[in-house]
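Asker: let me see the structure of the following:
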Amino acid sequence: MTNFNEYSDLLGMVFLMKERIDPNLLAICFWLVWNKRNSDRLGESSVALGRIRAKAATLLHDFRTAQLSQPLVSTIVARAARWTPPLSPHLKINFGGATFKDLGCAGVGVVVRNSTGAVIGAFSQRIMMPSSAAIVELLACRKALVFAKDLGVVQCIVEGDAKVIIKALRQRDSSHPQYGHVIQDVLFLASDFQSCCFSHVKRLGNLVAHCLARSSKSGTELQVWYNSTQGYYSPCHS
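Answerer: Got it, this is the predicted structure:
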């Protein structure tokens, strides 16, 4: 058995023999030995010396398995949060709302894009403050459908980040006492398209519409862009 005067000497040997010794496994073994010593001193239960290596191997396996699964979860989340183009010939209509309590008003923003991500049209408008943020989102959705109809859109996906609103629209649920009537208006407008469905996306995937909505704070007039708004919303591109 080799004796080591310094811990650094032991560590150096471990790394020199890393092809034969797993430093991660050894580190967990050291921790379990240290933990056992403290547990024994306090009269607490601990892993038996003969089972320390097996326990360390189990802990290391669990850790490595968790690390392997983490990138997959992160990728799925990132994809869910990112704006994705629709399949041709559908157009995607993103809408968003913002409230400005200091001004006592709200703003709506809409952007229409095709399967290549090119902007067909967009607009930003300040409106009177409704009774709730949910109604702001619904009014933005309704204005988005009217705008799409004016653009001659036939098949579309209407997308927003207000999960409760999108859920109500997808379930055709107009029973809410506060905004059920607006749900009915939106569904009526949607029925006039050859194809129209509603989709939820996280805020990161709806940044363009959200930034357009917030930009309405600086002006009272309706602002409309056709074919391209790239120069306008590039800092908020999603």
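
Asker: from here on, contacts and neighbour counts on C-alpha atoms
Answerer: Will do.

Asker: and the residue nearest the centre of the chain, what does it touch?
Answerer: For the chain, the residue nearest the mean C-alpha position is Ala81 (3.4 Å; CA atoms, centre = their mean). Counting by CA atoms under 8 Å, 6 or more residues apart in numbering, Ala81 makes contact with 201-205.

Asker: longest helix in the chain, please.
Answerer: When the chain is parsed with DSSP state H, its longest helix is helix 52-81.

Asker: who does the next helix or strand after it touch, helix- and strand-wise?
Answerer: Once the chain leaves helix 52-81, the next helix or strand it forms, by DSSP states H and E, is strand 91-100. Strand 91-100 sits against strand 105-113, helix 133-150, strand 155-160, helix 207-215, with contacts defined as 3 or more CA pairs under 8 Å, 6 or more residues apart in numbering; DSSP states H and E.

Asker: buried residues in the helix or strand following the shortest one?
Answerer: Proceeding C-terminally, strand 155-160 gives way to helix 163-170 as the next helix or strand, assigned by DSSP H and E. By neighbour count with 16 or more other CA atoms under 10 Å, helix 163-170 contains the buried residues 165-166, 168-169.

Asker: alongside the first, I'd like the structure of this one:
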Amino acid sequence: MVLLVSYWAIWYTRNRVGIVAFVPKTFTFVEAFLKEWDSVCLVSCPATPSELVYWQAPTGSVVKFNFDSAFSSHIRTATLGVVGRNSSGLIMAACSDSYSHVVDACIAEALACKQAVLFARDLAFSSVIIEGDSLTIIKKLNASSFDRSIISPIVYDIKDVARCFDSISFRFVRRDANNVAHVLAHECQSQQGPLY
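Answerer: Reported below is the predicted structural model:
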């Protein structure tokens, strides 16, 4: 796998820039790509019935916003779903929307997370948990270092909006505990325009 990703990185750089990148820079990229790939593979393994996890309600006055996206590579569109629920599990708000000209699934997940944060802010909730099944996005939002990936502008925007809250946390959850947002994102594929 390392050799395959290395060849791909060299080929991509040569086609994009016209020269082969400096070897340590390419090695660093390959190393980071493989770590991210391992984390994605670890999360996407199907769970057995005994390993299923369920959505957990927040405590007190905190509202939990779950987000997810559905990405269509052949038409470069992403649809997203966001649902906010209180400590009793009651739905406080939900929305779905679509974006065109989306490059990949990672960007789609980042846009869904950004929508969740903006939605929570616009509804004037002060203490929120933002929860999604994209480990990559959650790790980037919880990292203190500057993100240098393709989604860095979206990560920056999310962190900027996050300053508006009295309390906010970003949490990873497996797909089976994020099912409502997942269904909303897929249902939006047959709709036109945003739904609230």
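
Asker: circling back: which one (most neighbours) among the contacts of Ala81 of structure 1?
Answerer: Gly205 (23 neighbours; other CA atoms under 10 Å).

Asker: contact partners for the aligned partner of that one in structure 2?
Answerer: Alignment note (TM-score structural alignment): Gly205 of structure 1 maps to Ala177 of structure 2. Residues counted as contacts of Ala177 of structure 2 (CA under 8 Å, 6+ apart) are 53-56.

Asker: repeat that with 10 Å
Answerer: 52-56, 66, 131-133 (CA atoms under 10 Å, 6 or more residues apart in numbering).

Asker: make a PyMOL selection of the buried ones in those.
Answerer: In PyMOL, a selection of the buried entries from the contacts of Ala177 of structure 2 looks like this (16+ other CA under 10 Å):
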select buried, resi 66+131+132+133
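
Asker: before we move on, back to that, now the buried residues of helix 163-170 of structure 1 as JSON lines including distance to Leu16 of structure 1?
Answerer: Formatted as JSON lines, the buried residues of helix 163-170 of structure 1 follow (distance: CA to CA, whole Å):
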{"residue": "Ile165", "distance to Leu16 of structure 1": "61"}
{"residue": "Ile166", "distance to Leu16 of structure 1": "59"}
{"residue": "Ala168", "distance to Leu16 of structure 1": "63"}
{"residue": "Leu169", "distance to Leu16 of structure 1": "64"}
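
Asker: and the lengthiest helix in structure 2, which stretch of structure 1?
Answerer: The residue-count maximum for a helix in structure 2 (DSSP H) belongs to helix 23-44. The alignment of helix 23-44 of structure 2 onto structure 1 (TM-score structural alignment) finds no residues at all.

Asker: and that helix, what does it pack against?
Answerer: Packing partners of helix 23-44 of structure 2 (3 or more CA pairs under 10 Å, 6 or more residues apart in numbering; DSSP states H and E): helix 2-17, helix 135-142.

Asker: quick check: Asp133 of structure 2 vs Ala110 of structure 2, distance?
Answerer: Distance, Asp133 of structure 2 to Ala110 of structure 2, using CA to CA, to the nearest Å: 11 Å.

Asker: overlap of the contact sets of these two?
Answerer: In contact with both Asp133 of structure 2 and Ala110: 67-69, using CA under 10 Å, 6+ apart.

Asker: what about those, which one has the most neighbours?
Answerer: In those, the most neighbours by other CA under 10 Å go to Phe67, 34 neighbours.

Asker: what is the aligned counterpart of that one in structure 1?
Answerer: Applying TM-score structural alignment, one finds that Phe67 of structure 2 aligns to Phe95 in structure 1.

Asker: how close does Phe67 of structure 2 get to Asp133 of structure 2?
Answerer: For Phe67 of structure 2, the distance to Asp133 of structure 2 - CA to CA - is 8 Å.

Asker: okay, and the common contacts of these two?
Answerer: With CA under 10 Å, 6+ apart as the test, Phe67 of structure 2 and Asp133 both reach 109, 178-179, 181-182.

Asker: what residues sit buried inside stretch 179-188 of structure 1?
Answerer: Those would be 179-180, 182-184, 186-187, for stretch 179-188 of structure 1 by 16+ other CA under 10 Å.

Asker: now, which of those lie within helices?
Answerer: 180, 182-184, 186-187.

Asker: who's in contact with Trp57 of structure 2?
Answerer: In this structure residue 57 of structure 2 is Ala, not Trp. With CA under 10 Å, 6+ apart, Ala57 of structure 2 has these contacts: 63-64, 85-90.

Asker: can you tell me how far it is from Pro49 of structure 2?
Answerer: 21 Å.
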